[in-house]
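> Mind looking at a prediction? Sequence and model below.
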Amino acid sequence: MILLLQQQLKGRTIIQWVPSHSNIPGNELADKYAKEIAQDGEPPVTPLSYNAARAIIKREIRDQAPSHPTISRTYEHLSFKEDRKIGSRRDAALLAQLRSGHCKELAAYRHRIDNSKDDKCPKCQFEAETLQHWISCPATILKRQRIFGDENISLGVMTKQPEPVLAYAKETFHQ
């Protein structure tokens, strides 16, 4: 279906990596359909305009509020208007990875996929570098103050202020 839509679109199409099974809105339904197609073989070819596909998606997909506490706090201020300001595919992918906590830049995530890696924050060494720790690490107080105007930020900034989050990520991950 993506290929059919892609052929009909007159513009640039971006397909973005999103971690599976992370309670990200729309992701569980996409996983379900991908598994069905993988089991049944090729989907039937039905010409579909972009507007028709968009209308079907808006009508059919009704995401439940995320139940996981971290994901719920992360997505509490979701604004597609703010997300549209993200200019590059790389930045959009980094933002999606950060929001889910499945970001290879976070030591706790690297440790989760390879337990020989240390999960401690490389900046402060106080605790595991999870998403929550990353946005409140004592070693980056001055950077948060400069970028966000406050040293105390919550997970809600992940959706409320995506551009400053990316600036903070670029400064704190690539030291």
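Thanks, I have the structure now. As the structure is a computational prediction, the values presented were derived from the model and not from experiment.
> switch to C-alpha atoms for all contacts and neighbour counts from now on
Noted.
> The residue nearest the centre of the chain and residue 11: what is the separation?
Among the residues of the chain, the one closest to the centroid is residue 96, at 1.4 Å (C-alpha atoms, centre = their mean). Using C-alpha to C-alpha, to the nearest Å, one obtains 23 Å as the distance from residue 96 to residue 11.
> want to compare, so here's the second one:
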Amino acid sequence: MNNQAKILGITFDTMHTFGAHCRDTAKKCSQRNNALKALAGTDWGSDKETLLMTYKAVVRSKLEYGAAVITPTLSESNIEKLQKVQNSALRTITGCHAMTHIDHLHQETSVLPVRRHLRMRTIQHHLANHLPDHPGNQLTKEPKNPPRLMKETLQTRYEERYIEPLLDSNRPLTEKKYRNLLKTIHTNEVRDALQTYEYPAVLGHNPPKIAKEETELPRTTRRTLAQLRSGYSKFLNSYMNRIDPTVSELCPDCQQTSHTTIHLFDCIANPTNLTPADLWKQPKKTAIFLKLPTTLDPTTSDE
């Protein structure tokens, strides 16, 4: 007996957990991630911006499909199945290693965690239901606190906390107001996400935005800079020592301190006025200081 049914691309189960849907989606998106990897060669691959657009168009569009239907009842374990797919994609896009903190991947790419992105899309969808001529307007008439709540719904989970503070109860929602509120919902979710991210270990505080000048650097260099910002890179003996204990973790130049991202800017053998923050603020100068390629030369390699 089959207790599942697929309707318009969403797999429904008897308890509306959408576990089977998340498993199928994660499997299909993992296959799409393989195509993303094919575009992301170490030296010759597409730049981060192109890979990110490809991910959003080909992979995340599948991850978020039917968000308004599945999100109200999704468990954290099912969301985690989708999050792992995104983690893999973001590592491919940035070139960061497996031990890189997930928050760093989201900060590097300005991509929301899956849980927050699904919630944002769901709230935006529910907001549209408040338009007077929207087909889903009748959903807003449902009780927010029904006498017996079997499963969460859009109304019970999002109306009072997220929607009501945005609306004027004395005026109907207009198209112009709706468009503005879509941006407000996005802004609120991004702001809240930034407040929950862990600080990069190499800074100890919220990182600045990556300077646009980094887009002028070759992928191999941008990859190394992203890794250094995470604190894990083949450029560092401290990282290589974790892979191969026979490699000394000491700085190859001064032989006094562990070779970390922070030490690169504090080594007595290579004095500089640059700081770890310049990995974000001045990527070109930092690349020159670290003797990384700075021209878009397809024959250049960091391997």
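Looks like it came in fine. Keep in mind it's a predicted model, so treat the numbers as computed, not measured.
> what TM-score comes out when they're superposed?
Overall, the chain-to-chain superposition scores 0.60 on the TM-score scale (TM-score structural alignment, normalised by the length of structure 1); 135 aligned residues with a C-alpha RMSD of 3.9 Å.
> List the contacts of the longest helix along structure 1.
Ranked by residue count under DSSP state H, the longest helix found in structure 1 is helix 27-40. Surrounding helix 27-40 of structure 1, the residues in contact under the criterion C-alpha atoms under 8 Å, 6 or more residues apart in numbering are 18, 20, 21, 43, 61.
> re the thing from before, can you tell me what the residue nearest to the centre of structure 1 aligns to in structure 2?
Structural alignment places residue 96 of structure 1 opposite residue 226 in structure 2 (criterion: TM-score structural alignment).
> Surely its match is in contact with residue 91?
No: taking contacts as C-alpha atoms under 8 Å, residue 226 of structure 2 lies outside contact range of residue 91: 10.2 Å.
> quick one, what contacts the equivalent of residue 209 of structure 2 over in structure 1?
The alignment partner of residue 209 of structure 2 in structure 1, by TM-score structural alignment, is residue 78. The contact partners of residue 78 of structure 1, taken as C-alpha under 8 Å, 6+ apart, are 159, 160.
> can you check the one 4 residues further on too?
Contacts for residue 82 of structure 1 were tallied using C-alpha under 8 Å, 6+ apart; they are 159, 160, 161, 162.
> how about it, secondary structure?
Under the three-state scheme (DSSP: H, G, I helix; E, B strand; the rest coil), residue 82 of structure 1 adopts helix.
> Please report the distance of it from residue 158 of structure 1.
In this structure, residue 82 of structure 1 and residue 158 of structure 1 are separated by 11 Å, where distance is defined by C-alpha to C-alpha.
> Could you do residue 170 of structure 1 as well?
Using C-alpha to C-alpha, one obtains 14 Å as the distance from residue 170 of structure 1 to residue 158 of structure 1.
> which part of structure 2 lines up with the helix or strand harbouring residue 109 of structure 1?
Per DSSP states H and E: residue 109 of structure 1 is located in helix 107-113. Helix 107-113 of structure 1 corresponds to residues 237-243 of structure 2 when matched by TM-score structural alignment.
> what's the average distance of that stretch to structure 1?
Average distance between stretch 237-243 of structure 2 and its aligned residues in structure 1, after superposition and using mean C-alpha distance after the TM-score superposition for structure 1, equals 0.9 Å.
> can you list the residues that contact that stretch?
Stretch 237-243 of structure 2 is contacted by residues 232, 233, 234, 247, 248, 249, 250, 251, 252, 258, 259, 260 when judged by C-alpha under 8 Å, 6+ apart.
> excluding its backbone neighbours, what's nearest the third one?
Think residue 234 of structure 2. The shortest distance from residue 234 of structure 2 to any residue that is not its chain neighbour, by C-alpha to C-alpha, 6 or more residues apart in numbering, is 6.0 Å, and that residue is residue 240.
> For stretch 159-175 of structure 1, list every residue counted as buried.
Along stretch 159-175 of structure 1, the positions that meet the burial threshold by neighbour count (16 or more other C-alpha atoms under 10 Å) are 159, 160, 161, 162, 163, 165, 166, 168, 169, 172.
> could these be laid out in CSV, adding secondary structure and distance to residue 7 of structure 1?
Compiled in CSV, the buried residues of stretch 159-175 of structure 1 are given as follows (DSSP: H, G, I helix; E, B strand; the rest coil; distance: C-alpha to C-alpha, whole Å):
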residue, secondary structure, distance to residue 7 of structure 1
159, helix, 31
160, helix, 34
161, coil, 34
162, helix, 31
163, helix, 31
165, helix, 34
166, helix, 32
168, helix, 37
169, helix, 35
172, helix, 40
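> For those, name the two members farthest from one another.
160 and 172 (19.3 Å; C-alpha to C-alpha).
> Dump the contacts of stretch 237-243 of structure 2 to TSV, plus distance to residue 154 of structure 2 and neighbour count.
Formatted as TSV, the entries for the contacts of stretch 237-243 of structure 2 read as follows, by distance: C-alpha to C-alpha, whole Å; neighbours: other C-alpha atoms under 10 Å:
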residue	distance to residue 154 of structure 2	neighbour count
232	41	24
233	44	23
234	47	16
247	55	13
248	56	17
249	53	21
250	55	17
251	55	19
252	58	14
258	52	19
259	51	24
260	48	22
